[in-house]
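Novice: dropping the sequence and predicted coords here.
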Amino acid sequence: MHRLNAWLRRHPLVVDSAWALLVLFVGLLSLIGHATTYQTVSGAAVSFAVAGLMAVRRRYPAITTAAGVAIGLAQVAFNIIPGMSAIGFLVLAYTAAAFGPPWASRLALGMGLISGPVSIWKFYYIPEEPHSGPGFAQMAFLSVLLSTPFLLCWAWGRLTRVRRAYLVELEDRAARLERERDAQAKVAVAAERARIARELHDVVAHNVSVMIVQADGAAYVMENSPQQAKEALGTIAATGRQALVEMRRLLGVLRTADTADEYVPQPGVEELPDLLEQVRTAGLPVEFSTSGEARELPRGVELTVYRIVQEALTNVRKHGGPDVRANVAVDFRDRELEVLIEDDGRGATDEKLSTGGTDGLGHGLIGMRERVGMVSGILDAGPRPGGGFRIRAVMPLKTAK
């Protein structure tokens, strides 16, 4: 049954033709017993014409409306008594309101309003014998009675038009929402890829720089202090393995979207001592201090703090020069968290840091600002008055209720 309904909706001409044949049969049947041959022949011609208009009404709604009005006026002009084929005019009124242009709909409404009075006046009122026909009240009642079916069919057609327009609007809205959803998905994918790129930058830049420093140290003390060279090589191996683990986790996000949270590393403030110890092992003296009441932070803030410190210390090793020292301070405040990284080296220009330095490995200060901006914080970076470089990040925190 569902397939049959779907097929009929795709072939409206078949349905309309079937109804047209039924109306034609009823119209011809009603002509049996007419007193004159003229009424029989003219009534049959009207029945065929109306049935033909019904068959093509949805394909040519404006033409069929105008032709239906012309046939109705011809019946009045040539005194052709309406038969059962007049049912077709109700269908044409519905079609004009549901599928026709505005002028066709207004024309069908006007003709429906006057159809009753004109029919009563033309076919039931006898001017020569005014007292033999129906009275005025009866004529008015019959006029309204004859016009009502046309008005109901026209109103049904308008309701169909409104419902169809509403369905079209819903379909357009659904299509628009689907396009917006696809666009948002693409934006989310691009943001995720940018985030993974920042993560890879921080992981690779930090760990590779540690490995380079340790390798240089091992080469320098290889002959005079084999034990120190062995320890440096062990640090290189451990750092390399750590970098591979983090890179595999990040790249796993690209392969398995459903388990992204499982693979993404989320280091935070608690892991800062391990990071600083690794930096100290690489030969960069770092002091670490905290102030305020330490508390649990949002995961985004935790990761931002860790990556900013990691990136800043990586830049210190690359650009600070010999005998450089660094200081990392984390201040827990009531409404915000401040992270301060300072060094006393020769520093680097803001332009070089913003482009990732001369090694082309990452994003430098641009990546830091993006990270801080994602948690609605602010970042200040620049040379210190007494020499060296200073990075200060302030991130808002939600107060406990």
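Specialist: Happy to help now that I have it.
Novice: make it CA atoms for all contacts and neighbour counts henceforth
Specialist: Noted.
Novice: in stretch 249-261, what counts as buried?
Specialist: The neighbour-count check on stretch 249-261 (16 or more other C-alpha atoms under 10 Å) flags Arg249, Leu250, Leu251, Gly252, Val253, Ala260 as buried.
Novice: likewise for stretch 180-199?
Specialist: Arg195, Ile196, Ala197, Arg198, Glu199.
Novice: nearest to Pro265 among the residues you listed?
Specialist: Glu199 (9.1 Å; C-alpha to C-alpha).
Novice: any idea how far the closest one is from Pro267?
Specialist: 11 Å (C-alpha to C-alpha, to the nearest Å).
Novice: same check on Asp216?
Specialist: Note on Asp216: its distance to Pro267, by C-alpha to C-alpha, is 28 Å.
Novice: so those two - more neighbours on which side?
Specialist: Pro267 (17 against 13; other C-alpha atoms under 10 Å).
Novice: quick one: contacts for the closest residue to the more buried one other than its chain neighbours?
Specialist: Excluding the flanking residues, the one nearest Pro267 by C-alpha to C-alpha, 6 or more residues apart in numbering is Leu303, at 5.6 Å. Counting by C-alpha atoms under 8 Å, 6 or more residues apart in numbering, Leu303 touches Gln266, Pro267, Gly268, Val269.
Novice: report the two of those separated the most.
Specialist: Most distant of the contacts of Leu303, by C-alpha to C-alpha, are Gln266 and Val269, 10.2 Å apart.
Novice: what do these two both touch?
Specialist: Jointly contacting Gln266 and Val269 under the rule C-alpha under 8 Å, 6+ apart are Glu302, Leu303.
Novice: check it against this one:
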Amino acid sequence: MTSGEPDLYGSRVSTAEPTVGDRVKRLALPVVLSFVAVVGSLGASRGQEDRRAADWFMVVLLLIGTVSLYWLRTHPVPVLWATVVSTLAYMLMEYPWGPVIFSFVIAVFTVIRTGHRLAGWSGLIALYVGHVVGRLILGINEQGVYQVLLVGTCFVVLGFVAELFRGHRERVMAANKTRREAELRRAGEERLRIAQELHDVVAHHISLINVQASTALHLVDRQPEQAGPALAAIKEASKEALVELRSIVGVLRQSDESAPRQPVTGLDRLEHLVSRTAMAGLEVHTVVHGEARPLPTGLDRAAFRIIQESLTNIVRHAKATEATVRIQYGDESLLLQVDDDGNSLAGPPKEGNGIVGMRERATALGGTLTTTRTPTGSLRITAQLPLPLP
């Protein structure tokens, strides 16, 4: 069952065929109100000998107003005018006073509350003016000024109360919309973060596996005894990749199963990253300036991933044998710089998905990431990430 615009009861108007349960709910109010209106009016007629005697047409007018409420969800304005006409006819024919006004009150209140303000106020004015003018035209007992003003005041109060509920309903709907938009935005940001994690994990480990596989293929025929370490490195890299991927996919699936999980990725795993990269033939030197200290989880993970992706780019694209990672802990920011000794690259840096992802990570934390060429032609990646105030 699909949903469309908000209905007149504060829920959603169904655009599909209503179910049996829906019909029963919609029938409840008309049935109960019809019983109250008919029985109440018949009972009230016994003490009102000066009014017209109850008859079948009185019952018809009562039922027109109450039964029409069944369609209040789908056709609010026509239902309102049906109650206006039936109530006005009932009053001008001087049937006994009773609960005849109930259906009109419910209709006009609901119509205004759900946004049909012009129709609601028009219905109020039409019933009030029609009743006053109709009695004058028909020569019915003239009403006193006090009675006319009292009825008019009651109608105005009804309209303003409906307006108050309408304003409250719109504020609630606006708050719900804002909350849904915020939830969607957070979900989108989380999907982007997970996508970046997947890219970094897959790119890094596949690059290492590719380099080690090339080494193993080169040695398997000439020096088969030396191919073993390369194959072992492939096994270790693929195992580590599977563990990290399972951890990330577990987040996506919100799985409760106990799966092997890596600790939260951060700079404390930098030595492990350096040793894994060395197995691909790239010697990495780490230089730390300032006093190393614990970092917020998001910042720590972003710093690690930026260094990881930088080293992955060197392994994949640069003809380098060494790389240097510099980390500087400042008072207000964390500075990361990754250089290599490659010298075969020329021209402005070409930014692929990896560099774009690193820049998005830095920007999300309020930092910056730049790529420049060193005098030797290698690529230098520099990231500056703001540190939270103590």
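Specialist: Nice, I can see it. Predicted model only: the values in this text are computed from it and were never measured.
Novice: if we can go back for a sec, give me the buried subset of the contacts of Leu303 of structure 1.
Specialist: Buried residues within the contacts of Leu303 of structure 1, counting neighbours by 16+ other C-alpha under 10 Å: Pro267, Gly268, Val269.
Novice: can you find the partner of the first one in structure 2?
Specialist: It stands for Pro267 of structure 1. By TM-score structural alignment, Pro267 of structure 1 lines up with Thr265 in structure 2.
Novice: what about its match, distance to Val201 of structure 2?
Specialist: Using C-alpha to C-alpha, Thr265 of structure 2 is found at 11 Å from Val201 of structure 2.
Novice: which other helices and strands contact the longest helix anywhere in structure 1?
Specialist: Counting residues, the longest helix found in structure 1 (DSSP state H) is helix 136-221. With contacts defined as 3 or more C-alpha pairs under 8 Å, 6 or more residues apart in numbering; DSSP states H and E, helix 136-221 of structure 1 has these neighbours: helix 87-99, helix 102-123, helix 226-255, helix 299-319.
Novice: now the buried residues of stretch 180-199 of structure 1 as JSON lines including distance to Glu171 of structure 1?
Specialist: Listed next are the buried residues of stretch 180-199 of structure 1 as JSON lines, based on distance: C-alpha to C-alpha, whole Å:
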{"residue": "Arg195", "distance to Glu171 of structure 1": "36"}
{"residue": "Ile196", "distance to Glu171 of structure 1": "37"}
{"residue": "Ala197", "distance to Glu171 of structure 1": "39"}
{"residue": "Arg198", "distance to Glu171 of structure 1": "40"}
{"residue": "Glu199", "distance to Glu171 of structure 1": "41"}
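Novice: out of those residues, which is nearest to Val375 of structure 1?
Specialist: For the buried residues of stretch 180-199 of structure 1, the nearest to Val375 of structure 1 is Arg195 (13.2 Å; C-alpha to C-alpha).
Novice: what lines up with Ala280 of structure 2 in structure 1?
Specialist: Counting by TM-score structural alignment, the partner of Ala280 of structure 2 is Ala282.
Novice: burial check on that match, number of neighbours?
Specialist: Neighbour tally, Ala282 of structure 1, other C-alpha under 10 Å: 21.
Novice: Glu94 of structure 2 too?
Specialist: Quick note: Glu94 of structure 2 (other C-alpha under 10 Å) scores 17 neighbours.
Novice: same question, the one 5 residues further on
Specialist: For Pro99 of structure 2, the count of nearby residues is 17 (other C-alpha under 10 Å).
Novice: identify the residue nearest it in space, chain neighbours excluded?
Specialist: Here the residue nearest Pro99 of structure 2, using C-alpha to C-alpha, 6+ apart, is Ala37, at 5.2 Å.
Novice: so the one you found touches Phe104, yeah?
Specialist: No. Counting by C-alpha atoms under 8 Å, Phe104 is not a contact partner of Ala37 of structure 2; they are 11.8 Å apart.
Novice: so Gly320 of structure 1 touches Leu353, yeah?
Specialist: No. Counting by C-alpha under 8 Å, Gly320 of structure 1 does not reach Leu353; the two are 11.9 Å apart.
Novice: Ala215 of structure 1 matches what in structure 2?
Specialist: By TM-score structural alignment, Ala215 of structure 1 lines up with Ala213.
Novice: more neighbours: which of Ala37 and Phe104 of structure 2?
Specialist: Taking other C-alpha under 10 Å, Ala37 of structure 2 and Phe104 do not tie; Phe104 has more neighbours (26 against 23).
Novice: ok, and the closest non-adjacent residue to that one?
Specialist: Nearest to Phe104 of structure 2 is Thr83, by C-alpha to C-alpha, 6+ apart, at 5.1 Å.
Novice: appreciated, that's everything.
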